[in-house]
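Trainee: sequence-free structure coming up:
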């Protein structure tokens, strides 16, 4: 048994959720096609997506990524009428107290500049940042949208554990995992968790906002982890969530053909990891 697996088994305060399989991790190459599809169908998605109301949106990249990784999403939202901001802190190398403080300062700056609440979007680990920032500054946050973010379930139910250690310089054995129990708490603002059962990096059950007021989880069927911020289905869904009027948040309800692309009825007690035919 590997070092990470032994540590994972010892953390009995968390549900025993397995990391994605190696075949799911290998299938992440599809993210390149999702990105190219996002570019190819950019104009079409922009035409059918609801227009924005001009409020500011802060976008936080995932582990190991920089603002370059969120460029397509931010450009798309700018074209819809929002005012987007990159996180501006270079490469995301893990959850650090100093970066959390800088993120809160960034949020305060955007809020003061516009005089409007800010929607915060985070991909993967960036979604954990987004949720935590919303907990410390809820009066400045309109809503939080996370993309494949591991905020619940088991903190080691991921195929990116070694990458996290390498980028952050931290070893999991030295971490206080009881703090992760606090990460599971929902921020006091509307939250949308977008996930995929074919996520090859984060176990999808670690992205379920289960049974909480003004919180929802949406299955972006068939999507990869890496492509969750650039595929046509992701772009449209994010635009739909952002277009809601302030103080009138409602959960996403796919209708007609949209039910083929989006699912909303999964819970933490759902069945085991899917096969490709049941994603």
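Mentor: Yep, that arrived. It should be emphasised that the depicted structure is a prediction, and the values quoted were computed from it without experimental measurement. Numbers count the residues shown, from 1 in each chain.

Trainee: Every contact and neighbour count from this point should use C-alpha atoms.
Mentor: OK.

Trainee: centre of the chain versus the helix or strand residue 71 falls within, how much separation?
Mentor: Under the criterion of DSSP states H and E, residue 71 resides in helix 71-80. Counting by C-alpha atoms, centre = their mean, to the nearest Å, helix 71-80 is centred 17 Å from the centre of its parent chain.

Trainee: Buried residues of that helix, list them for me.
Mentor: By neighbour count on 16 or more other C-alpha atoms under 10 Å, the buried set for helix 71-80 is 71, 72, 73, 74, 76, 77, 78, 80.

Trainee: what does that helix contact?
Mentor: Here helix 71-80 makes contact (C-alpha atoms under 8 Å, 6 or more residues apart in numbering) with 42, 46, 50-52, 59, 83-86, 229-230, 235, 239.

Trainee: Quick check: closest non-adjacent residue to residue 19.
Mentor: residue 157 (4.1 Å; C-alpha to C-alpha, 6 or more residues apart in numbering).

Trainee: Which residues are in contact with residue 147?
Mentor: Residue 147 neighbours (C-alpha under 8 Å, 6+ apart): 121, 122, 123, 124, 127, 193, 194, 195, 228, 229.

Trainee: and the comparison structure, right after this:
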């Protein structure tokens, strides 16, 4: 299967897809509430930290966290309020998040899984690179780690909330593409109206994969299939990670 070149200049999704995002997200949420229940007690209780997307407040990931708690995981909000982007130097800012991950690891005695939605996935990946001894696995939802500049509609919102994108140098851009040294799953949608799906593709390896879903970007954290995939990935015994295999209906 041909791979997508990480050097390709990707374009942001069509404006028609972007315009449909709010309505599609409502349908994704309704489908999750009406037709999908947690897979009871498939989790082993290990801590899972959920990072919201750009502009996302804790309530935007509350459904996902509630679902994971119902599955038997110990789900945590990232604990930093609204995600307006890194403050000041990126690496200095990550120091605080790294301290949080190490604290959760120390308090529970278990490695921590990190689930990041959109920009939150960038944080999750970088934290796993900084303290892999504390991280069990990483799951990103609609995170364009392979192509941030010029290929997302979120760039305008980032500038509005944070000022500019001057920190995203070619060196940092290349660093963000690097896969964490822990099991990593990138969930993406070809009908994502906010970010270019090609920028969400992770190179397949023994510890990394990309899983396609049919979801909106704004509804990614509530879509029934996404919830099922996240729970399945997290439920794998530590040290026995295997790639996702879509289960056929009987």
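Mentor: That came through fine. Here the structure is a predicted model, which is why all the values come from computation and not from measurement.

Trainee: equivalent range in structure 2 for the helix holding residue 71 of structure 1?
Mentor: Mapping helix 71-80 of structure 1 onto structure 2 (TM-score structural alignment) gives residues 62-71.

Trainee: The matching stretch vs structure 1, mean deviation?
Mentor: Average distance between stretch 62-71 of structure 2 and its aligned residues in structure 1, after superposition and using mean C-alpha distance after the TM-score superposition for structure 1, equals 0.6 Å.

Trainee: And the longest helix belonging to structure 2, how far out from the chain middle?
Mentor: If each helix of structure 2 is counted by residues according to DSSP state H, the longest one is helix 15-35. When distances are taken as C-alpha atoms, centre = their mean, helix 15-35 of structure 2 is centred 18 Å away from the chain's centroid.

Trainee: where exactly do the strands run in structure 2?
Mentor: With DSSP state E as the criterion, structure 2 has strands at 47-51, 74-77, 112-117, 135-141, 184-189, 208-213.

Trainee: which other residues reach the shortest one?
Mentor: This points to strand 74-77 of structure 2. Strand 74-77 of structure 2 is contacted by residues 45-51, 58, 61-62, 65-66, 68-69 when judged by C-alpha under 8 Å, 6+ apart.

Trainee: switch to 10 Å and redo it
Mentor: 43-52, 57-59, 61-62, 64-69, 104, 108, 112-115 (C-alpha atoms under 10 Å, 6 or more residues apart in numbering).

Trainee: show me the contacts for the most centrally placed residue in structure 2.
Mentor: Nearest to the geometric centre of structure 2 sits residue 140, at 2.3 Å (C-alpha atoms, centre = their mean). Residue 140 of structure 2 sits next to 50-51, 114-125, 184-188, 200, 210, 230 when contact means C-alpha under 10 Å, 6+ apart.

Trainee: Give me the aligned partner of it over in structure 1.
Mentor: So residue 140 of structure 2 corresponds to residue 146, using TM-score structural alignment.

Trainee: Could you verify my assumption that residue 133 of structure 1 touches residue 186?
Mentor: No: using C-alpha atoms under 10 Å, residue 133 of structure 1 is not in contact with residue 186, being 11.4 Å away.

Trainee: And the two? Which one has more around it.
Mentor: residue 133 (24 against 21; other C-alpha atoms under 10 Å).

Trainee: Thought residue 80 was touching residue 120 of structure 2, still the case?
Mentor: No: counting by C-alpha under 10 Å, residue 120 of structure 2 sits too far from residue 80 to count as a contact (11.5 Å).
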